[in-house]
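In: my questions concern the predicted model and sequence given below.
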Amino acid sequence: MGASPQSGGMAQAVEVENAEGGGPFVFVCDHASNFLPPPYDTSLGITEADKIAHIAWDPGALGVARGLSRALDAPLVFTTVSRLIIDCNREETRPDLIPCLSETTEIAGNRDIPAAEKDFRLNLAHRPFHNAIDKVISQRLERGVPTAVVSIHTFTPVYKGNSRPWEIGLISENDRSLADPVIADL
């Protein structure tokens, strides 16, 4: 199973770069890393190939996010552990917060974990990630800096057997004020 809340010793699972950046964006990268700290590196029941595949992270997303952060003088908040431990792009109540199935791969070590383990993982990465984003945004709002949050992801060209030929994807909810001009420029 996973680490116990008493095990300690794990590295920081969230990092913030350029927190004081003055550009109009805050970049977040929830799937920046495929790192599986002990004991997760051996306890999830996945192969070495799975550990470097899209199911474990968004390959290339952190590089893109860092490049945008530097070019646009924007803060960047990112995770340093794999989404197979906990998916920081999910609400705490989602059943796929700790995935038992990622695309078509079973994650046996995530099945039937005890509540204490779920809470440990929430406190390891999920809550610190969202707290870091909230802190960066709050500080910017206090300084009166215009802020648009942009989450950087990559996607696999084949998902569950279906081809995904797109080079760029933009996802937004109801507010299209950023997405539509970007699409028009592309």
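Out: That came through fine.
In: make it CA atoms for all contacts and neighbour counts henceforth
Out: Will do.
In: the helices in the chain, which residues?
Out: Assigned helices in the chain, in chain order: 40-43, 48-52, 61-71, 115-121, 127-143, 179-185 (criterion: DSSP state H).
In: please identify the buried residues of the fourth one?
Out: Meaning helix 115-121. 117-118, 120-121 (16 or more other C-alpha atoms under 10 Å).
In: likewise for the longest one?
Out: Of the residues in helix 127-143, those scored as buried under the neighbour-count criterion (16+ other C-alpha under 10 Å) are 127-130, 132-133, 136-137, 140.
In: then this one, side by side with the first:
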Amino acid sequence: MASNSNPRVEASLLIDSDPSPVVTVNPGGRSPFLVIGDHAGNVIPLSLGMMEIDSRDLCRHIAWDIGVAGLGLALAERLDAVFIRQTYSRLVIDCNRAPGSVDAMPAVSDGTIVPANAALTPEDRTARIDAIHVPYHRAIADELARRDREGQASILVALHSFTPAMSGGPARPWHAGILHDGGDPSFALALLTALRREADLVVGDNEPYRMDQVDYTLPLHAYPLRRLYAEIEIRQDLLADEQGQRRWASILERCLLAASATEEG
């Protein structure tokens, strides 16, 4: 079901034994939903070693969006959707940030120092952008172009997960949140309504984060042509195992289809 056929940009950052920066699950899926995972992986290129951080940090929210890879796979299966996911840790480069922004390669993340990012040269930054950021966004753009050529509708669904509490911060009460801002937010709002109809769920509207100029992926791929979209945040303790991921895939399948029917109506 998965394909690693996206061409890798040759750069000194990645070597032959490193995995492709992009994985496309269920290529050719006929659903209108194009599911994307900016932070689905936590791999570090071999050339960077451990980036001078503890190996345990790679399992934390600072390194990736916990549970998104499994959730995206389950949604692809349930919806016959294409799922495009990024392989490498957001500590290497955050693909939901403008490549030139300081926080695309953070020197500190939720209080944890990332020494390998403290003094990056312009050449270091360019290598990460060319090897990971560019091919990931090219894969999304190419998939959208293919669908447009073939007359296949596209609704972008960006999957993210959030920690139950930031370091030293209060517990977050939401089970999930729907983020939206510019372009055409009508689908995101319809999805928010559908999720709030689910029993026992606390669903935030632009919570726990507000979608703004910091986000990169949806503003790049959805806003200019006013494509329908939604950015979904799910609390990470609810996606910590396969059972939780399957449960949320079922919830999202139901709500995504309901929101899509609302748009068609």
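Out: Alright, I've got the coordinates. Please read these numbers as outputs of a predicted model, since none were measured by experiment.
In: any chance of the helices of the first structure in TSV with distance to Cys29 of the first structure as columns?
Out: Formatted as TSV, the helices of the first structure follow (distance: least, C-alpha to C-alpha, whole Å):
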stretch	distance to Cys29 of the first structure
helix 40-43	21
helix 48-52	17
helix 61-71	6
helix 115-121	18
helix 127-143	10
helix 179-185	18
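In: which of those sits closest to Thr93 of the first structure?
Out: helix 115-121 (11.1 Å; C-alpha to C-alpha).
In: hmm, back to that, Gly22 of the first structure: which of the buried residues of helix 127-143 of the first structure is nearest?
Out: Arg140 (8.3 Å).
In: surely the closest one touches Thr147?
Out: Yes - contact status for Arg140 of the first structure versus Thr147: in contact at 7.3 Å, counting by C-alpha atoms under 8 Å.
In: now the strands for the stretch 151-265 of the second structure?
Out: 155-162, 176-179, 203-205, 228-235 (DSSP state E, counting those that start in this stretch).
In: read off where the second one ends up in the first structure.
Out: Structural correspondence for strand 176-179 of the second structure: residues 168-171 of the first structure, per TM-score structural alignment.
In: just stretch 68-79 of the second structure next, same as before
Out: Aligned using TM-score structural alignment, stretch 68-79 of the second structure spans residues 61-72 in the first structure.
In: list the buried residues for the matching stretch?
Out: 61-62, 65-66, 68-69.
In: can you redo the strands of the stretch 151-265 of the second structure as a markdown table with mean neighbour count and distance to Ser3 of the second structure?
Out: Shown next, in a markdown table, are these (neighbours: other C-alpha atoms under 10 Å; distance: least, C-alpha to C-alpha, whole Å):
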| stretch | mean neighbour count | distance to Ser3 of the second structure |
| --- | --- | --- |
| strand 155-162 | 24 | 19 |
| strand 176-179 | 25 | 29 |
| strand 203-205 | 20 | 33 |
| strand 228-235 | 24 | 24 |
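In: aligned to Asp103 of the second structure, what sits in the first structure?
Out: Checking TM-score structural alignment: Asp103 of the second structure goes with Asp96.
In: list the contacts of that match.
Out: Applying C-alpha atoms under 8 Å, 6 or more residues apart in numbering, one finds that Asp96 of the first structure lies in contact with 87, 90.
In: name the surrounding residues that touch the match of strand 176-179 of the second structure.
Out: 179, 183.
In: pretty sure Ser3 of the second structure sits against Val22.
Out: No - the pair Ser3 of the second structure and Val22 does not pass the contact test of C-alpha under 8 Å, sitting 9.1 Å apart.
In: more crowded one of those two?
Out: Val22 (28 against 12; other C-alpha atoms under 10 Å).
In: name the nearest residue to the residue mapped onto the more buried one from the first structure, sequence neighbours excluded.
Out: Counting by TM-score structural alignment, Val22 of the second structure lines up with Val14 in the first structure. Closest residue to Val14 of the first structure apart from its sequence neighbours, by C-alpha to C-alpha, 6 or more residues apart in numbering: Thr79 at 4.4 Å.
In: distance-wise, check that neighbour relative to Val16 of the first structure.
Out: Noted for Thr79 of the first structure: a distance of 9 Å to Val16 of the first structure, by C-alpha to C-alpha, to the nearest Å.
In: pull up the gap between the residue mapped onto Gln139 of the first structure from the second structure and Glu231 of the second structure, please.
Out: With TM-score structural alignment as the matching criterion, the partner of Gln139 of the first structure in the second structure is Arg146. In this view, Arg146 of the second structure and Glu231 of the second structure are 22 Å apart by C-alpha to C-alpha.
In: same check on Arg138 of the second structure?
Out: 19 Å.
In: so what would you say the end-to-end distance of stretch 114-130 of the second structure is?
Out: Stretch 114-130 of the second structure end-to-end distance (C-alpha to C-alpha) = 21 Å.
In: cool, and stretch 85-97 of the second structure?
Out: With C-alpha to C-alpha, one end of stretch 85-97 of the second structure sits 15 Å from the other.
In: now do that stretch: distance to the chain's middle.
Out: The chain centroid and the centroid of stretch 85-97 of the second structure are separated by 9 Å under C-alpha atoms, centre = their mean, to the nearest Å.
In: same deal with stretch 149-157 of the second structure?
Out: How far stretch 149-157 of the second structure lies from its chain's middle: 18 Å, per C-alpha atoms, centre = their mean.
In: so what's the residue count around Leu84 of the first structure?
Out: Considering only other C-alpha under 10 Å, Leu84 of the first structure is surrounded by 27 other residues.
In: map it across to the second structure for me.
Out: Using TM-score structural alignment, Leu84 of the first structure lines up with Leu91 in the second structure.
In: how close does the closest residue to that match other than its chain neighbours get to Ala194 of the second structure?
Out: Distance criterion C-alpha to C-alpha, 6+ apart; nearest residue to Leu91 of the second structure, sequence neighbours excluded, is Ala63 at 5.6 Å. Using C-alpha to C-alpha, we find Ala63 of the second structure at a distance of 30 Å from Ala194 of the second structure.
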